[in-house]
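J.: model the structure of this input:
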Amino acid sequence: MKKIISYFLVFGAILSSCNTDLDIPNPNRPTTGQFWQTATDAQQGVNAVYSTLHRGPIVLWQWFYYTVRSDEAFSRSPDVAIPNNMDRFLITDFNFGRTNDVYGNNYIGIFRANQVLANVPDIEMDETLKARILAEAKFFRGFFYYNLASLFGNVPLIVEPSLPTDLPPNATRAEIWAQAARDLTEAAEALPLRYSGNDVGRVTKGAAYALLAKVYMQQRNWDAARVPLEWLVTGEGNGVYDLVPDYRHNFLATTENNIESVFEWQFATNESEFTDNDVQTPNHNYGSPLAQFIAPANVGFSDAEMHRWVVEEFNEQTANGQRDPRVAASFFFDFMDERGPANTMIYGVTFTERYGANDNRVWLRKFSNDAEPGRGAEGFRSANNYRFIRYADVLLMYAEVLNELGRTAEAYPHVDRVRQRVGLRSLTQARPGLNQAAFRQQIEHERVTELAGEGHRWNDLDRWGYFESQDKLNILIQRDPAFNTFRLDRHRLLPLPQRDVDINPNLVQNPNYSS
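T.: Alright, predicted model coming up:
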């Protein structure tokens, strides 16, 4: 059952200031001093942290920056600002609203988590529940800093509830990674293995360990990443998680929170969002707009498309001579049905009828709702959960870490599990005896075919050094012409919001962005 959808009064100013404090207290408005009194307040406070995942900049535009900005996808949106800023690296407006919104909404999440961490310790309540709530808040603070480090790098580090008069300086990217690792380590110590009933969907010990491994891997600290991954793969987590037999079940609303899900964002339809006369109420949207924005033309906005090379990466047949089933599970394209566009169905209509027989466009299917009977289009309130970290991702991460530690032979079985789930021959059979460099290339291939479009590609490229040399950048240019305008000295990170830089004398813009 989908829960964690409450919105409460845990808001505050993030990173703005002025020389004169013009705020006058409103005697009719609740204050934080009045709110943080009971166990219910603590629970509602942490629910507000979860609800940050429902905010459009987090679930929608952040995905664009992780995926469309990578070589997997691109945009032909009629809103030219989207492809220019999120695809082609033609960033001239350092106050571009969607960039600023991603930045600001991650800080909203941090502010909410900081409120929980500052106020819940003083509440008289069950100590076990208190410890869990504090761990949930630490997890999310680590998660929001993971996003900020990944996309913006040198951002302010704020670990106390902020005030409008605060003028925080930049921290280094390494300091932000370190804070995320600290939060996730502490969260993992107190989070439970599983939940039941209405609590299903809350973050777990396994989610904290998986995200902690990602934090360490982005710093290429392979030995540190090995420890949480060992817990997940060869330790206690091996009894908690596994691969579901049917790959497609990772993306259907009917098979959510399954055994493969490690960190899953909960979405739902809020039946009380509108009154009978269709007047919007204060009850918020608990669904996701992502499917609407990336669905195929005539079904959704088609603001993001996948490059054809991603489909062509699935060039290996299964052990019994069939096509890799992940292709049709992952993408809408002319040969979803191997017989061709006249037999390929896109939301109940053939590809040929919708787009003609010679259209080679590709759209991501993973977040779609086309499996719902009678569904002819997408909408802004998708209840289909976002499986942000799956166990297959964890297995591939562990294989990558073992290979980087020079333990390539030990890495094979974990890739084998991922491949054999979809009927491919094990890597042990298909390509035995790879050296470290060749195995690294194989991991790159395996992560494309298993995880395409799921929001990890930008960090994969960053970790693999594609933004650090012209030779590696040239490989990206061959796949995605947008990288012709990528500058090695500039575009690895997004610009900080110029509005924040302008009003905060302690904040310095990211390298080689000038106003």
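J.: when you work out contacts or count neighbours from here on, use the C-alpha atoms and nothing else.
T.: Noted.
J.: quick one, helices of the stretch 201-350 of the chain?
T.: Along the stretch 201-350 of the chain, counting by DSSP state H, counting those that start in this stretch, helices occupy 205-218, 222-233, 290-294, 308-312, 326-330.
J.: mean neighbour count, those: which tops it?
T.: helix 205-218 (a mean of 25; mean count of other C-alpha atoms under 10 Å).
J.: show me where this structure has its strands.
T.: Under the criterion DSSP state E, the chain carries strands at the ranges 73-74, 261-265, 305-306, 331-332, 345-346, 349-350, 363-364, 386-390.
J.: which one of these lies nearest to residue 11?
T.: strand 261-265 (20.9 Å; C-alpha to C-alpha).
J.: give the other helices and strands that that closest one contacts.
T.: Contacts defined by 3 or more C-alpha pairs under 8 Å, 6 or more residues apart in numbering; DSSP states H and E place strand 261-265 against helix 205-218, strand 386-390.
J.: repeat that with 6 Å
T.: Strand 261-265 sits against strand 386-390, with contacts defined as 3 or more C-alpha pairs under 6 Å, 6 or more residues apart in numbering; DSSP states H and E.
J.: one more sequence to fold, the one below, so I can look at both together:
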Amino acid sequence: MKNMRKIYFLAAALIMTSCDKDFLEKQPLNVVTTDNFYKTSDDAIRAVNAAYKPLMYNGLGQFGLDRFGNYLAGDAVSSGDNADWAQVENLSVTADNGAIRSTWNAAYQGILRANLVLEKVPGITMDATLKKRVLAEASFLRAIYYHYLILLFGDVPLITRQQVNPSEFLVPRNAKEEVYQQIIKDLQSAEAGLPLSYGAADLGRVTQGAAKGFLAKVYLYRKQWPEAAAKAKEVVDSKVYSLFDRYFDNFELATENGKESIFEVQYASFLGGLGNQTNNYDAPRGSGFTLDGGYGYGSPTKFFVNSFAPNDPRLGYSIFRNGDVFQGITYSSSTSPTGYSPRKYVVGKGANIGKSDDPKNYILMRYADLLLIYAEALNESGKTTEAADPINIIHARKDVNIAPIQTGLTQDQMRTAIKQERNFELGLEGHRWFDLVRWGDAATYLKSIGKTNFRDGISELLPIPQAERDINPKLTQNKGY
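T.: You can find the predicted model right below:
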């Protein structure tokens, strides 16, 4: 994946400079345009690489999906001086919030780049198998950009082709159901065209397992339980993925893109704009854990900490507690307003890792998540006894080693157990808010922990960024904003 990372920046620059066309003058021969770029297989690969890159941006892979998932759910507090994220934490987001605009812009940049690939690459004379793979990668990327847009904003404009004329950018929002149909279609196309795995040079590209896994997740969100269970089972039966013996290997640099990884956003140090800032954002403020001192953002709350059973080792892998030692430095609870700090994406000083040079990838899906999708889909399909098996695989991880789930549970009891297990296994990874909303539990849970700003039927979605509505008056606003 290192080679792919190195050409992210160049590929994105080529694509972005090729999107403007002067219809009045001839372009100089050395200027890259959409007419002269898409000619070779190398061009196709560069173009799809550029479609991956917005996943790395603020608003998505860093300072984005994880913050929305953790702050909105009450699992963490922003604990910094960023007013935009304080609004998110307090459920008081306004339409001029910079964080939501970053997410909107990053997702649509990715969508537009994927659209270019899907429109231009079919006309390139190149190896048929490679062409099929590139088109499948673009289909997958477009699908997950839309998936996250729907989770955050609900109805959004569905754009599936290159826009040239200014009037084509002024489009209304499409119904969520219509967008979901496109997501499913794209993921099915991706599934058909992607390989099970790659060699070292392409490690980190989307695989068939990732397409199946996200398709299972989309079916789950749509309450298509049998379809979700069947698709998750295909991933399990492929035997491509398995759990690490050590839980924290999911978050070690040395084991990135490992056997438990289904899809993760790729970052790298020292490559000009390809590093992740989460290491410094999450490191305790003034702790010395990082070269830049740490910002201390994302402090876990007592509600998150107290939800764990005393003997569950996953809590210790998720947070720093007073007296914990990290790379020779003792953590003090005084550095955090809650007494705790997030641990999973803190990698320390490493090889002179600075503020924007963290090479730690951001995991969008790992095998444990897929197993819990499988368990939930089985239970909701009425197969409650079978639903225990995927959970027990997670409990049997060597350094977790929790007792198997109790036998004889009712469907409702199993449902509760699965909800708890998602929180324990995937804690502070950005899933919690989206789970609470899809379960219909957000209002009850948030009010129970004192988040009284939650407005039922309104707060489940974020506002459409006002700057986008100023540009495009056809964009309506979500209710209550």
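J.: superposing both, give me the TM-score.
T.: The TM-score (TM-score structural alignment, normalised by the length of the second structure) is 0.91; 463 aligned residues with a C-alpha RMSD of 2.3 Å.
J.: before we move on, back to that, can you lay out the strands of the first structure as JSON lines showing mean neighbour count and distance to residue 135 of the first structure?
T.: Output for the strands of the first structure, formatted as JSON lines (neighbours: other C-alpha atoms under 10 Å; distance: least, C-alpha to C-alpha, whole Å):
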{"stretch": "strand 73-74", "mean neighbour count": "25", "distance to residue 135 of the first structure": "35"}
{"stretch": "strand 261-265", "mean neighbour count": "24", "distance to residue 135 of the first structure": "15"}
{"stretch": "strand 305-306", "mean neighbour count": "24", "distance to residue 135 of the first structure": "37"}
{"stretch": "strand 331-332", "mean neighbour count": "24", "distance to residue 135 of the first structure": "37"}
{"stretch": "strand 345-346", "mean neighbour count": "22", "distance to residue 135 of the first structure": "43"}
{"stretch": "strand 349-350", "mean neighbour count": "16", "distance to residue 135 of the first structure": "47"}
{"stretch": "strand 363-364", "mean neighbour count": "23", "distance to residue 135 of the first structure": "34"}
{"stretch": "strand 386-390", "mean neighbour count": "21", "distance to residue 135 of the first structure": "19"}
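J.: Throw those into JSON lines and include distance to residue 166 of the first structure, thanks.
T.: JSON lines is the format used below for the strands of the first structure (distance: least, C-alpha to C-alpha, whole Å):
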{"stretch": "strand 73-74", "distance to residue 166 of the first structure": "38"}
{"stretch": "strand 261-265", "distance to residue 166 of the first structure": "31"}
{"stretch": "strand 305-306", "distance to residue 166 of the first structure": "41"}
{"stretch": "strand 331-332", "distance to residue 166 of the first structure": "46"}
{"stretch": "strand 345-346", "distance to residue 166 of the first structure": "51"}
{"stretch": "strand 349-350", "distance to residue 166 of the first structure": "55"}
{"stretch": "strand 363-364", "distance to residue 166 of the first structure": "42"}
{"stretch": "strand 386-390", "distance to residue 166 of the first structure": "33"}
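J.: in the second structure, what residue corresponds to residue 83 of the first structure?
T.: The alignment partner of residue 83 of the first structure in the second structure, by TM-score structural alignment, is residue 86.
J.: what is the burial count for residue 380 of the first structure?
T.: 15 (other C-alpha atoms under 10 Å).
J.: now the residue mapped onto it from the second structure: closest residue in space, sequence neighbours ignored.
T.: For residue 380 of the first structure, the aligned residue in the second structure is residue 356 (criterion: TM-score structural alignment). Spatial nearest neighbour of residue 356 of the second structure, excluding adjacent residues (C-alpha to C-alpha, 6 or more residues apart in numbering): residue 277 at 4.6 Å.
J.: how about residue 399 of the first structure, what's its partner in the second structure?
T.: Using TM-score structural alignment, residue 399 of the first structure sits opposite residue 375 in the second structure.
J.: okay, now its match: neighbour count?
T.: Residue 375 of the second structure: 29 neighbours (other C-alpha under 10 Å).
J.: okay if I get the helices of the stretch 201-350 of the first structure as a markdown table plus distance to residue 406 of the first structure?
T.: Listed next are those as a markdown table, based on distance: least, C-alpha to C-alpha, whole Å:
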| stretch | distance to residue 406 of the first structure |
| --- | --- |
| helix 205-218 | 15 |
| helix 222-233 | 10 |
| helix 290-294 | 39 |
| helix 308-312 | 29 |
| helix 326-330 | 30 |
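J.: what's the closest of these to residue 120 of the first structure?
T.: helix 205-218 (20.3 Å).
J.: return the set of buried residues in stretch 32-41 of the first structure.
T.: Neighbour-count burial for stretch 32-41 of the first structure, with 16 or more other C-alpha atoms under 10 Å as criterion, is recorded at 35, 36, 37, 39, 41.
J.: farthest-apart pair in those residues, please.
T.: So, those by C-alpha to C-alpha: farthest apart are 35 and 39, at 10.7 Å.
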